[in-house]
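# Sequence first, predicted model second:
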Amino acid sequence: MKALHVYTKSSLKEVLTNSIELKKGTYVSIHKDEIKDFHILEVEYNLIILENDGITPDCEDFLLNIIKQSKVQVSVIVITDICDFNQKSRLYDMGVMAIMNHNNFEINRFNLYLDTVLKIEETVSELKNIKIAVVDDSRFSLEIIRGFFKRIQSNQVDYFQSADELVTHTKGYDLFIVDLVMPDINGEEIIYRVKQSNPDAIIILITSYSEGRAIQHCLSIGANDFILKPLDFKMFILRIYVSISNYRLHKENAKNSELLYELATKDSLTKVYNRNYFIESLRTKAIEAQRTSLPFSLILLDLDNFKQINDEYGHLKGDVVLIQTSKVLTYKLRESDIICRWGGEEFCMLLPNTTREDAIKVAEKIRAAIEEMHIEGVRPITVSLGVTIWQPDDNDASVFKRLDNSLYLAKLTGKNKVVSNEELIITNNNKPVAVEWGPFFRSGNAQIDTEHQKLIQLSNDIISKCFDDDNYEITLALFEELIDDTVEHFRNEEKTLEQVGYANLQEHKDIHKNLIERTLFMQKGLLSKKLTPIQVAKYVIQDVVIGHIIKSDFDYYDCFR
């Protein structure tokens, strides 16, 4: 911004200088008596500040000369104490931006005018750099518009007298100036076609028809503004400036809205969705599934030993691990899948139109990809994953319980694996696994926890023996011990739950009874060798011990916590 201050008194020079230079503008001042010897038009000023004791005819002539001959869009601020209504009307009609009072000069108001001048300057610069198409069947109108753009030194303008010439080139332009009524194609149709191929284009309609219905329709389908003929330079340029400014404001608002939306829905570190957004998406998908019966599945992922990674390499490296993990997930999943950072080192994924079997395959691909992930200075990373499918009678609590339990079973049986629907896998790469006792299983009641831990240890002993035919008798003996301990545990558990007044005690007793009956049936199959030790081990450990604890016993843990 270049500002010229034509002053009568020096009292405002300092304050104007400070304001203009704070806006990174250039300030030049000259006394009004020296103006005749000052070649004002040799420099392209954006702002003229005319300070005068009164608005005389000489003053008005000076202003007209400046405004008409300036090569740039010059803004004028008049500072005076003597100005009647008629003089104000003439000044505003000439194109003056503002009239301010000298004795009661308001610097904050002046700064607002400076902001407007800067915006105009920015728009002028933008106008010089954008491609413009003008279409009007009148050669006379085209020449007038050509003169307008030449005056503001805008050279990237193409002129069309036929609309047919333009419609095949709509993608190459940023701004369209379109006549409403033409012999071949009307402006309304051009607007429609431009918006189809170039939705971000700015379109200004020019017309000699004051009937508003056609104009209103054009504005509703994408025109940004309209100008009435005969064209006036000041109004023409003003409408272009306003349209570009409004368009820029719209883009900034859209960008800000997008940023606010991202802040509200995305995790700031990994840039995947946050937990709140994920839960809302899950509920929406559940309602949709009721209507369409289309399946969708969920995957919960946890980075193995992540605390050790932070302790060993520092939290900055830990953040890099989280970021890289999110990138792997984004790469491996579809655009329609929803990824969120569930919390800490956990990520949750929603896979629309996906069966449980397909979700397991996806989870395995993710597990393998992260195991192969290389982060400089960090040892190989592994993850454990839980998988489930949304069921018709599910709600948030039930599906996440099943998902969470599946994930914990993966972590408690060796990590770096996928577990689905809380189904314990007693082998990993054809080798027996061990179930790790930990806080996950603790109820808060010392007797129950001791008995659960003993049952899990017995289960691990059975797992380690049942794969070897030579250990058949040992395995059989361990099964008998497990059955005896389970019956005793169920009896003790029921007494304890009765003492604390557990509301679902009868239902829990029925579950125990059913499990014992099925376990004895499996034992008979083992004795008759109709069932193999591995088959019986899978049932007893999955359903009676681990499955019963996480599916039934977890329901009463709140009684002791």
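Right, received. Where do you want to start?
# Every contact and neighbour count from this point should use C-alpha atoms.
Will do.
# Contacts only, for residue 26.
Neighbouring residues of residue 26 by Cα atoms under 8 Å, 6 or more residues apart in numbering: 1-3, 20.
# in stretch 188-196, what's buried?
Across stretch 188-196, burial judged by 16 or more other Cα atoms under 10 Å covers 188, 190-192, 194-195.
# Any idea how many residues pack against the residue nearest to residue 223 when sequence neighbours are not counted?
Nearest residue to residue 223, sequence neighbours excluded (Cα to Cα, 6 or more residues apart in numbering): residue 203, at 4.9 Å. Residue neighbour count, defined by other Cα atoms under 10 Å, stands at 27 for residue 203.
# for comparison:
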Amino acid sequence: MYTILHIENSDFFKKIFEDIFRKKNINYIFVKTVEDAYKVLDSKKINLILTAIEIPKSNINHFLEELNSNIKYAEIPIFVISGKEELDTRKEVFSFGIVDYILKKTSIFDIVKIIESFINEEEFIKSLKKFKIAVLDDSEVELNIIKDIFKDKKIWNVDYYTKGKELISSSEGYDLYLIDLILQDCSGEEVILNLREKNEKSIIITVSSVTNEKTISHILSIGADDYIIKPYVSDIFMARIRSRVRNYLMIKELIEKLSLNSKEM
């Protein structure tokens, strides 16, 4: 179960957060001091830390620095809740690698939405890291853009191709294909048709600068699951992939359940 450690001197948030997170099947642990926080960190697997900026008998900067310098805690995402709106304070706290700085005037339900959104993104990236991914583009510049996006998310299970025929003839099977439409050695259309014939369940996303609606409609009709237009913002790029991966996993889970039920009958 996903576990959140909350460090806060006041009991104001405790009951509300406890009730909300329990309903979302999230384990919530509340402590008032850094000393107690370390006891929890040493005894339980913590997935996320939510901390007030003002902690009794401790300095937030010192606490964040200690977490970052310890290999056991360095990868735990941290959200800071603060009543201080000064830009310098925010910059200083962000320099310790926190995920977000949330103002106390933000409603509790909005704070939960922010955290829930982050958890969902984490789960998506975790799923994507298990995927075998193929990227086809004959432009090194475009390939490097996608490489940088995946590198930023620490996604390494990606093979990059510059020739369509090489990908078509590859014996490797992939869960996700990102295919450029305009290629030098063959057409993106030919690649998509071949890939869809061999990989009925894989996700195929076309990435192209072609914006013609008839072309987009045609590419989707021959087997592509989505069409991303270049140039794109990395967040939008990942959001489109997220949408397809979510559908893919839901269908996969449904098929597995149906298969299991048929065996039991």
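That came through fine. In this text, all values refer to a predicted model and were calculated from it rather than measured experimentally.
# Would you give the TM-score for this superposition?
The TM-score (TM-score structural alignment, normalised by the length of the second structure) is 0.69; 234 aligned residues with a Cα RMSD of 3.8 Å.
# Of the contacts of residue 26 of the first structure, which belong to helices?
Using DSSP state H, the subset of these located in helices is residue 20.
# Just the closest of the contacts of residue 26 of the first structure to residue 211 of the first structure, please.
Among the contacts of residue 26 of the first structure, residue 1 lies closest to residue 211 of the first structure (Cα to Cα), at 40.1 Å.
# wait, doesn't the closest one sit right on residue 119?
No. Judged on Cα atoms under 8 Å, residue 1 of the first structure makes no contact with residue 119 at a distance of 10.0 Å.
# Which of these two has more residues huddled nearby?
More crowded of residue 1 of the first structure and residue 119, by other Cα under 10 Å: residue 1, with 19 against 14.
# Please name the nearest non-neighbouring residue to that one.
Per Cα to Cα, 6+ apart, closest to residue 1 of the first structure is residue 25, 4.6 Å.
# Equivalent analysis for residue 365 of the first structure, please.
residue 332 (7.7 Å).
# Tabulate the buried residues of stretch 188-196 of the first structure (TSV), appending distance to residue 90 of the first structure and secondary structure.
Formatted as TSV, those follow (distance: Cα to Cα, whole Å; DSSP: H, G, I helix; E, B strand; the rest coil):
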residue	distance to residue 90 of the first structure	secondary structure
188	37	helix
190	39	helix
191	38	helix
192	41	helix
194	41	helix
195	41	helix
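# ok, of those residues, which one's closest to residue 128 of the first structure?
For those, the nearest to residue 128 of the first structure is residue 194 (21.3 Å; Cα to Cα).
# Regarding the residue nearest to residue 223 of the first structure, what is its secondary structure?
Per DSSP: H, G, I helix; E, B strand; the rest coil, the local secondary structure of residue 203 of the first structure is strand.
# got it, and residue 259 of the second structure?
Applying three-state DSSP to residue 259 of the second structure yields a three-state assignment of helix.
# Over to residue 238 of the second structure?
Relying on three-state DSSP, one would call residue 238 of the second structure helix.
# ok, then the element right after the helix or strand containing residue 93 of the first structure?
In this assignment (DSSP states H and E), residue 93 of the first structure forms part of helix 85-94. Under the assignment DSSP H and E, the closest C-terminal helix or strand after helix 85-94 of the first structure is strand 98-100.
# And for residue 127 of the first structure, nearest residue in space, chain neighbours not counted?
Counting by Cα to Cα, 6+ apart, residue 154 is the residue found nearest to residue 127 of the first structure once chain neighbours are left out, at 6.6 Å.
# just residue 330 of the first structure next, same as before
Here the residue nearest residue 330 of the first structure, using Cα to Cα, 6+ apart, is residue 339, at 7.5 Å.
# if I look at residue 145 of the second structure, how far off is residue 157 of the second structure?
Here residue 145 of the second structure is placed at a distance of 16 Å from residue 157 of the second structure (Cα to Cα, to the nearest Å).
# ok, now residue 63 of the second structure?
Noted for residue 63 of the second structure: a distance of 35 Å to residue 157 of the second structure, by Cα to Cα.
# ok, back up a step: isn't the residue nearest to residue 365 of the first structure right up against residue 367?
No. With contact defined as Cα under 8 Å, residue 332 of the first structure and residue 367 do not form a contacting pair (10.5 Å).
# Would you mind telling me which of the two has the busier surroundings?
Each of residue 332 of the first structure and residue 367 has its neighbours counted (other Cα under 10 Å); residue 367 has more, 23 against 14.
# Could you count how many residues lie near the residue nearest to residue 346 of the first structure when sequence neighbours are not counted?
With sequence-adjacent residues excluded and distances taken as Cα to Cα, 6+ apart, residue 346 of the first structure is closest to residue 302, at 4.5 Å. By other Cα under 10 Å, the residues close to residue 302 of the first structure number 24.
# Which strands or helices does the one helix or strand residue 302 of the first structure maps to pack on?
Assessed by DSSP H and E, residue 302 of the first structure sits inside strand 296-303. In terms of contacts (3 or more Cα pairs under 8 Å, 6 or more residues apart in numbering; DSSP states H and E), strand 296-303 of the first structure is packed against strand 346-352, helix 356-371, strand 383-389, helix 396-412.
# Next, the angle from that strand to helix 356-371.
For the pair strand 296-303 of the first structure and helix 356-371, the angle between their directions (axes from the mean of the first three to the mean of the last three Cα atoms, to 10 degrees) equals 20 degrees.
# Which helix or strand lies directly C-terminal to strand 296-303 of the first structure?
Scanning onward from strand 296-303 of the first structure (DSSP H and E), the first element met is helix 306-313.
# okay, that following helix sits on what stretch of the second structure?
Under TM-score structural alignment, helix 306-313 of the first structure corresponds to no residues of the second structure.
# could you pull out the strands for the second structure?
Along the second structure, counting by DSSP state E, strands occupy 3-7, 27-31, 48-52, 78-82, 100-103, 133-136, 158-161, 176-180, 203-208, 226-229.
# would TSV of those with distance to residue 167 of the second structure be doable?
What follows is those, written out as TSV (distance: least, Cα to Cα, whole Å):
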stretch	distance to residue 167 of the second structure
strand 3-7	42
strand 27-31	45
strand 48-52	40
strand 78-82	41
strand 100-103	40
strand 133-136	8
strand 158-161	7
strand 176-180	10
strand 203-208	13
strand 226-229	19
